[in-house]
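J.: this one's sequence-less:
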């Protein structure tokens, strides 16, 4: 599910090198970070239905505030404004906003239904292969909390990677 988000973040870093990678990762996954919070607040809903898709058992019943086309555009504009206000970087704000809006493209195929980084691909395979044979998650709240925790770890990790990577030259 997140492969497309991270691909957008890494591609955006190439065209907007002044924007921290962590910011781009958070922007690209922002709506998926907002979603579990809204689920826990009872604003949006999903059901766990074993066998609903081949990969995961989630039936997204109601999530107009985090994933509708209109709200995706609204969130993208707000995120871009916040970034520009914080940094003064207008060009970077455009790329950050586009990273948020990219959700509609990266999710288009994913709704019901490769980065050449072999370690990352191996990790995803390890996570996805047992999916059809694993029991469903215990509850919707457990999924939402896991989403919040995962993105809370991945965002800072991406910032750390950006600060500590070796130069290509």
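T.: Good, I have the coordinates. If you're wondering where the values come from, they're calculated on a predicted model, not measured in any experiment.

J.: C-alpha only now, for contacts and for neighbours.
T.: Fine.

J.: in the protein, what residue spans correspond to helices?
T.: Using DSSP state H, the helices of the chain run over 3-15, 21-28, 30-40, 64-67, 69-87, 90-101, 103-106, 118-128, 140-164.

J.: and the ones you listed, which is most packed in?
T.: helix 21-28 (a mean of 26; mean count of other Cα atoms under 10 Å).

J.: try this one side by side with the last:
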């Protein structure tokens, strides 16, 4: 069985070797490695494409080990993984139509509001909403821009993750 992965790595000496060593140690075979330092992801990190092969159990162990090491896998077999974006809106959210706000966020391709928690409060603000958005990898800037634009139009205070 083969897995084609795209990893996101810091551009520091030894980082690639530190990722590849545990893969071999777990018994997976490295088939391909494409490491192009001049290409960067939106986070300024280097995407490294690797193809590994092994039995399903070994490949599961490799994926768990990458997660333990804090190595971000952004693509598996050509499928972009999702990013989670959390933000808080404060203002007259109920008065300004919660459904319309969520629909505007969901209009972005590859983006959906996964969770909404609404809290009613006293003046000066009537409510707040904690929103969790799932987006295809690389869409974070578009999502944040959309949420900020909605906030400006509806006079919400927008508290975004950093």
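T.: Everything's here; your move. Nothing here was measured: the structure is a model prediction, and the numbers come from that model.

J.: drop the TM-score for these two in here.
T.: In this superposition the chains share a TM-score of 0.23, using TM-score structural alignment, normalised by the length of the second structure; 60 aligned residues with a Cα RMSD of 4.5 Å.

J.: can you list the helices of the first structure in JSON lines and add distance to residue 46 of the first structure?
T.: Below are the helices of the first structure laid out as JSON lines (distance: least, Cα to Cα, whole Å):
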{"stretch": "helix 3-15", "distance to residue 46 of the first structure": "21"}
{"stretch": "helix 21-28", "distance to residue 46 of the first structure": "21"}
{"stretch": "helix 30-40", "distance to residue 46 of the first structure": "8"}
{"stretch": "helix 64-67", "distance to residue 46 of the first structure": "12"}
{"stretch": "helix 69-87", "distance to residue 46 of the first structure": "18"}
{"stretch": "helix 90-101", "distance to residue 46 of the first structure": "22"}
{"stretch": "helix 103-106", "distance to residue 46 of the first structure": "18"}
{"stretch": "helix 118-128", "distance to residue 46 of the first structure": "20"}
{"stretch": "helix 140-164", "distance to residue 46 of the first structure": "7"}
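
J.: between those, which gets nearest to residue 58 of the first structure?
T.: Residue 58 of the first structure sits nearest to helix 140-164 of all these, at 9.0 Å, using Cα to Cα.

J.: what angle separates the closest one from helix 3-15?
T.: Relative orientation of helix 140-164 of the first structure versus helix 3-15 (axes from the mean of the first three to the mean of the last three Cα atoms, to 10 degrees): 20 degrees.

J.: hmm, back to that, out of the helices of the first structure, which comes closest to residue 48 of the first structure?
T.: helix 140-164 (6.9 Å).

J.: list the helices and strands that closest one packs on?
T.: If you count contacts as 3 or more Cα pairs under 8 Å, 6 or more residues apart in numbering; DSSP states H and E, helix 140-164 of the first structure packs onto helix 21-28, helix 30-40, strand 45-48.
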